[in-house]
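Asker: based on what follows, work out the 3D shape:
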Amino acid sequence: MSISREEIATTARLARIRLRDDEIDDVTSRIASILDMVDQMQAIDTSAVEPMSNSLDAAQVLRSDKVDEPGDKIAAREALMAGAPAQEDGLFLVPKV
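Answerer: Got it, this is the predicted structure:
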């Protein structure tokens, strides 16, 4: 795949990027080399490669599905509220923004 100098100039103008003539030539050669690399990658036979949705082999880790005792949550909430600098009716008070 190739790209022309005019295509680079038009794309730069549409993106409102100001390029000098020498910069257009430089960008054209760089993008052409990137497109050549993409062509090389597309030519590789990947028919025997299994598709993947994630590069990690880790399974999704979930917490245990258990019922908490109501007292546990109340005690945990009270412990959190005890560390708050300001609270009212079980809610954290924060300065106005």
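Asker: when you work out contacts or count neighbours from here on, use the C-alpha atoms and nothing else.
Answerer: OK.
Asker: okay, strands next: where are they in the chain?
Answerer: Secondary structure of the chain (DSSP state E): strands at 87-88, 91-92.
Asker: adding distance to Ala12 and mean neighbour count, write the ones you listed out as JSON lines.
Answerer: As requested, these are exported to JSON lines (distance: least, CA to CA, whole Å; neighbours: other CA atoms under 10 Å):
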{"stretch": "strand 87-88", "distance to Ala12": "56", "mean neighbour count": "10"}
{"stretch": "strand 91-92", "distance to Ala12": "51", "mean neighbour count": "11"}
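Asker: of all the ones you listed, which one comes closest to Arg13?
Answerer: Closest to Arg13 of these is strand 91-92 (CA to CA; 52.3 Å).
Asker: could you say what helices and strands that closest one packs with?
Answerer: Counting contacts by 3 or more CA pairs under 8 Å, 6 or more residues apart in numbering; DSSP states H and E, there are no secondary-structure elements packed against strand 91-92.
Asker: following up with a second sequence; could you model it the same way so I can compare the two?
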Amino acid sequence: MSLALSDVKRLSMLAQIDLTDAQSAQTLDKLNGIFALVEQLSAVDTTGVEPLNHPIAALLPDLSLRLRDDVVSEPNRRDDYQQVAPATQDGLYLVPKVIE
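Answerer: The predicted structure follows:
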């Protein structure tokens, strides 16, 4: 996939970024370079390759990660916090509607 200069100009208009023609051309080159890299990565066959849980594990397979146990260490104080909230309902904070 590659972009055209009109695509960059449309994107800059949607993002409300004012680009000169030179900046648009430079951005086009950079974006097309990124898309080319993504296409190269997509072409690699990764069948049978297991994902790593940590990048250093590829270099040090005997590495044991120091992970803490997933246990609750703090008491549930939701009721205490919601007592000072302006409005709550069924354990949820009520906020004013800001989008019509």
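Asker: out of the strands of structure 1, nearest to Val38 of structure 1?
Answerer: That would be strand 91-92 among these, by CA to CA, at 54.2 Å.
Asker: if I look at Thr11 of structure 1, how far off is Glu50 of structure 1?
Answerer: In this view, Thr11 of structure 1 and Glu50 of structure 1 are 37 Å apart by CA to CA, to the nearest Å.
Asker: next: Ala12 of structure 1.
Answerer: Counting by CA to CA, the gap from Ala12 of structure 1 to Glu50 of structure 1 is 39 Å.
Asker: go on, Gly71 of structure 1?
Answerer: 50 Å.
Asker: picking up where we left off before, more neighbours: Ala12 and Glu50 of structure 1, which one.
Answerer: Neighbours were counted for Ala12 of structure 1 and for Glu50 using other CA atoms under 10 Å; Ala12 has more, 14 against 6.
Asker: how about the nearest residue to the more buried one, chain neighbours excluded?
Answerer: Leaving out its chain neighbours, the residue that sits closest to Ala12 of structure 1 by CA to CA, 6 or more residues apart in numbering is Arg18, at 6.7 Å.
Asker: the one you found is in contact with Thr10, isn't it?
Answerer: No. Assessed by CA atoms under 8 Å, Arg18 of structure 1 is found out of contact with Thr10, at 10.6 Å.
Asker: which strands or helices does the longest helix seen in structure 1 pack on?
Answerer: Across structure 1, the longest stretch assigned as helix under DSSP state H is helix 21-42. Helix 21-42 of structure 1 makes packing contacts with helix 5-14 when contacts are defined by 3+ CA pairs under 8 Å, 6+ apart.
Asker: what residues in structure 2 pair up with the helix it packs on?
Answerer: Using TM-score structural alignment, helix 5-14 of structure 1 lines up with residues 5-14 of structure 2.
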